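Trainee: No letters, just coordinates:
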């Protein structure tokens, strides 16, 4: 992925479907270093996720990675001793329960950043399909400030570029403005529209059919 300033590649973030310990272990063992875990709504869940990404005694991550891709198949010296410090754990807050526990979650050592999921948050607040609703935006803005007050990175997703700018101005340090599915859908829509315009403009010059 490119960054917005220099178009340089930056490490990818992997978002598993659920924050189960065994799934997290598999992702870390293949070399993932930044994980974005969805639907975190309590301090207990967040603490368990910190344990899942950490080797003992801090956590419960299995040491099989010493023979896995993450350690270049045991070619990285002291991998087990340094791995904990190289993992970036980002947690997604997407519900009213998550907002209620936000300060407790953000205060946990080992949580590197918190990402607000506005679509699911809006749905949970009774504004299904309306993440831009004033009530939702009020809570989002308060949440971004609360996250930063704990010294953690604050992030959010939005396809609205004016909102993206607003979030950056509020101190968000990572703002997702698209994803692979929407980028692909938008690109194919533009391609089809361009093709149809081309065919229409040439229609009078040809009586053939295009398949």
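Mentor: That came through, no problem. Note that the structure is a prediction, hence the values are computed from the model and not measured.

Trainee: drop to CA atoms for contacts and neighbour counts, all remaining ones
Mentor: OK.

Trainee: Where does the nearest residue to residue 49 once chain neighbours are set aside sit, in terms of helix or strand?
Mentor: Excluding the flanking residues, the one nearest residue 49 by CA to CA, 6 or more residues apart in numbering is residue 19, at 7.0 Å. For residue 19, there is no host helix or strand (DSSP states H and E).

Trainee: how many neighbours does residue 19 have?
Mentor: 21 (other CA atoms under 10 Å).

Trainee: Next up, the contacts around it.
Mentor: 37-38, 49 (CA atoms under 8 Å, 6 or more residues apart in numbering).

Trainee: try it against this one:
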């Protein structure tokens, strides 16, 4: 049974540091995995990644030391079934608002009678049938991350975190800032206050929490708030930032 390093390291010290992959490139995902990050988030929500492409991204990331985390485009049972059969072990569910939605997300990752995941014997997850006890033990290595992105969701944090099978809470600063009336301003003081508050509530519950930062300085702030892990930037963001810096230096003669 493949072990889920990300799940096992949720509460480790020092916290895990990762990066977002939005380009849809298997080569980029593989390269990021060798850059020294603890994990790479393969994004389906805001990137050109459907289930077949994620299959290739998981294969590319598998050879690197970094753990792959797949962010779904929605709380969709069919997509969850496909991704788990593809060998994904850590899934992030976006826009979870309440306990019922959290319960549905967990159920999609469990076989009956605990859940509704469909049975498949010949899949990448089972190493194409080579793992005889996969179906009895799969849940032990599956990590369920629920993304809270609105004031309503944050208000329901305790009831969401209390659902059995929830392993981690992720706070989405971008959508939260929009919901609070500060779209495009995740660094706004009022947004930051809510982020710090959410991290503290998770810590009090003993629930690991994660977040995405725009860069290293912001990532350090989030770790100071008490977040258990942080993703700092994305492949496209890092590429564009370096490209702009190089171009500026060339044009200025520096």
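Mentor: Perfect, thanks for sending it. What you see is a predicted model; the values in this text were computed from it and never measured.

Trainee: TM between them?
Mentor: Overlay of the two chains. TM-score (TM-score structural alignment, normalised by the length of the first structure): 0.86; 195 aligned residues with a CA RMSD of 1.8 Å.

Trainee: Show me where the first structure has its strands.
Mentor: Taking DSSP state E as the criterion, the first structure contains strands spanning 34-37, 88-93, 113-116, 153-157, 174-176.

Trainee: Quickly compare those and say which is most buried.
Mentor: Mean neighbour count (mean count of other CA atoms under 10 Å) peaks for strand 113-116 among those, with a mean of 26.

Trainee: what does that strand correspond to over in the second structure?
Mentor: The counterpart of strand 113-116 of the first structure in the second structure, counting by TM-score structural alignment, spans residues 168-171.

Trainee: can you put the strands of the first structure in JSON lines and add distance to residue 100 of the first structure?
Mentor: Listed next are the strands of the first structure as JSON lines, based on distance: least, CA to CA, whole Å:
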{"stretch": "strand 34-37", "distance to residue 100 of the first structure": "18"}
{"stretch": "strand 88-93", "distance to residue 100 of the first structure": "10"}
{"stretch": "strand 113-116", "distance to residue 100 of the first structure": "13"}
{"stretch": "strand 153-157", "distance to residue 100 of the first structure": "16"}
{"stretch": "strand 174-176", "distance to residue 100 of the first structure": "22"}
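
Trainee: Distance check, residue 85 of the second structure against residue 77 of the second structure.
Mentor: With distances taken as CA to CA, to the nearest Å, residue 85 of the second structure is found 12 Å from residue 77 of the second structure.

Trainee: and the two? which has more neighbours close in?
Mentor: Per other CA under 10 Å, whichever of residue 85 of the second structure and residue 77 has more neighbours is residue 85, with 23 against 17.

Trainee: nearest residue to residue 31 of the first structure other than its sequence neighbours?
Mentor: residue 70 (4.0 Å).

Trainee: shouldn't residue 2 of the first structure be in contact with residue 8?
Mentor: Yes - Residue 2 of the first structure is in contact with residue 8 according to CA atoms under 8 Å; the separation is 5.0 Å.

Trainee: if I look at these two, which residues touch both of them?
Mentor: Joint contacts of residue 2 of the first structure and residue 8 (CA under 8 Å, 6+ apart) do not exist.

Trainee: rewinding a little: need the counterpart of the residue nearest to residue 31 of the first structure in the second structure.
Mentor: Residue 70 of the first structure maps onto residue 125 in the second structure, by TM-score structural alignment.

Trainee: List the residues that contact that match.
Mentor: By CA under 8 Å, 6+ apart, residue 125 of the second structure lies in contact with 84-88.

Trainee: Report the two of the residues you listed separated the most.
Mentor: Taking CA to CA as the measure, the contacts of residue 125 of the second structure span a maximum distance of 7.2 Å, between 85 and 88.

Trainee: re the thing from before, average offset between the match of strand 113-116 of the first structure and the first structure?
Mentor: Its matched residues in the first structure lie on average 0.6 Å from stretch 168-171 of the second structure after superposition (mean CA distance after the TM-score superposition for the first structure).

Trainee: Identify the residue nearest the geometric centre of the first structure.
Mentor: Centroid-nearest residue in the first structure: residue 36, 4.8 Å away (criterion: CA atoms, centre = their mean).

Trainee: That one -> the second structure?
Mentor: By TM-score structural alignment, residue 36 of the first structure lines up with residue 92 in the second structure.

Trainee: Could I get the contacting residues of the aligned residue in the first structure for residue 103 of the second structure?
Mentor: Per TM-score structural alignment, the equivalent position to residue 103 of the second structure in the first structure is residue 47. Neighbouring residues of residue 47 of the first structure by CA under 8 Å, 6+ apart: residue 108.

Trainee: returning to what we had before: how much space between the match of residue 36 of the first structure and residue 168 of the second structure?
Mentor: 9 Å.
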